[in-house]
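Enquirer: sequence first, predicted coordinates after that:
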Amino acid sequence: MIRRPDWQSRLSAYIVDCAHRPFRYGELDCGLFVAGAIETMTGIDVAGELRGKYRFRREAFAAIRALCGQPTMAAIADHLAAQFGIEPIAPTFASRGDAVQLRSGQRASLGIVDLHSHHLLTPYSAGLLRLPMSHAVRAWRI
């Protein structure tokens, strides 16, 4: 996967656009937020098979199960990474624009590394939540 030459300014505009939008399944949930960031940086929509398929948590995880066999964020992340040739990296090597998984198990979520490589960003009820890099348990180079 290759980033566009102007990926940094595109990602910055995307983050600003999402900054105060609330978390909503099927609109701006953690998976679609990360997929939107990837599309912004590369022009490739990794979530095309999921967009428009759900509006609620239960529907989201049913769509994920139908696509990759397991209803977890880790499973869909692994599935899409394999499908699109996205390489996993150690979370300590994640830098701006890279995708990350926060937490493990049923409460796992996805996010991206901010443009300063200081925080992780993920959608939350009042907009984007900034978390320390130490919250990443897995990462992928975009």
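Expert: Looks like it arrived, so ask away.
Enquirer: okay, CA-based contacts and neighbour counts for the rest of this
Expert: Noted.
Enquirer: number of residues surrounding L102?
Expert: As a burial measure, L102 scores 24 neighbours (other CA atoms under 10 Å).
Enquirer: tell me, how many residues neighbour V100?
Expert: Neighbour count for V100, taken as other CA under 10 Å: 30.
Enquirer: that one sits in which helix or strand?
Expert: strand 99-102 (DSSP states H and E).
Enquirer: ok, then the element right after that strand?
Expert: Next along from strand 99-102, by DSSP H and E: strand 109-113.
Enquirer: does that next one pack against any helices or strands, and if so which?
Expert: If you count contacts as 3 or more CA pairs under 8 Å, 6 or more residues apart in numbering; DSSP states H and E, strand 109-113 packs onto helix 30-42, strand 99-102, strand 119-124.
Enquirer: one more structure, for comparison:
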Amino acid sequence: GGTAHAFYLGVEGSVPAIPGMKPPLHALCVAPFGIDEGAQAQPCPNAFGLVVGESVRFRFFRSSTRRQDAVGTLLSTWDPGELSELPSLEAVLPAEGRTPGEVVTVRLQSRVTEVGTLEVEALPQGDDKPWRLTFDVRGP
């Protein structure tokens, strides 16, 4: 059983801002190939900054060929056809006591639900409530 794909979130590389140039896009594995529905993946070892209180676009990818990638694998390059982009998700992560526009350090943890969605939780440091993003991963 398990999923027929590995799933990735697009994350921007941390480079100095250059006017007119987009930062490089990396793909972070958040759910490995073959994860069972209802199972929770290991928390991602990498920490990331998320902007709260403002609209943020999350790019989402899947791969049926990269079967060896574990949670936390960060791809800076990939071959054409290795990853396919799925519909992105726009969301406003509630500031909840923080300043809108503040960057919060989080770790990501995902789980595949029984109804075929991938839930990615952004776990802030400390005991703050996590933010949850839900992607539909069923389909062709």
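Expert: Great, that's in hand. This structure is a prediction, so every number in the text was calculated from the model and none was measured.
Enquirer: TM-score for this pair?
Expert: The TM-score (TM-score structural alignment, normalised by the length of the second structure) is 0.29; 79 aligned residues with a CA RMSD of 5.5 Å.
Enquirer: related to what we said a few turns ago, for the strand holding V100 of the first structure, which helices and strands make contact with it?
Expert: Secondary elements touching strand 99-102 of the first structure (3+ CA pairs under 8 Å, 6+ apart): strand 109-113, strand 136-141.
Enquirer: run a quick neighbour tally on R57 of the second structure.
Expert: Neighbours around R57 of the second structure, by other CA under 10 Å: 12.
Enquirer: for it, which residues are in contact?
Expert: 88-91 (CA atoms under 8 Å, 6 or more residues apart in numbering).
Enquirer: closest one of these to F48 of the second structure?
Expert: A91 (16.6 Å; CA to CA).
Enquirer: hmm, that closest one is touching R59, no?
Expert: No: counting by CA atoms under 8 Å, A91 of the second structure does not reach R59; the two are 11.3 Å apart.
Enquirer: re the thing from before, which members of the contacts of R57 of the second structure occur in strands, if any?
Expert: Applying DSSP state E to the contacts of R57 of the second structure, the entries found in strands are 88-91.
Enquirer: of all these, which two lie farthest apart?
Expert: Using CA to CA, the two most remote members of these are S88 and A91, lying 9.9 Å apart.
Enquirer: identify the contacts common to the two.
Expert: 57-58.
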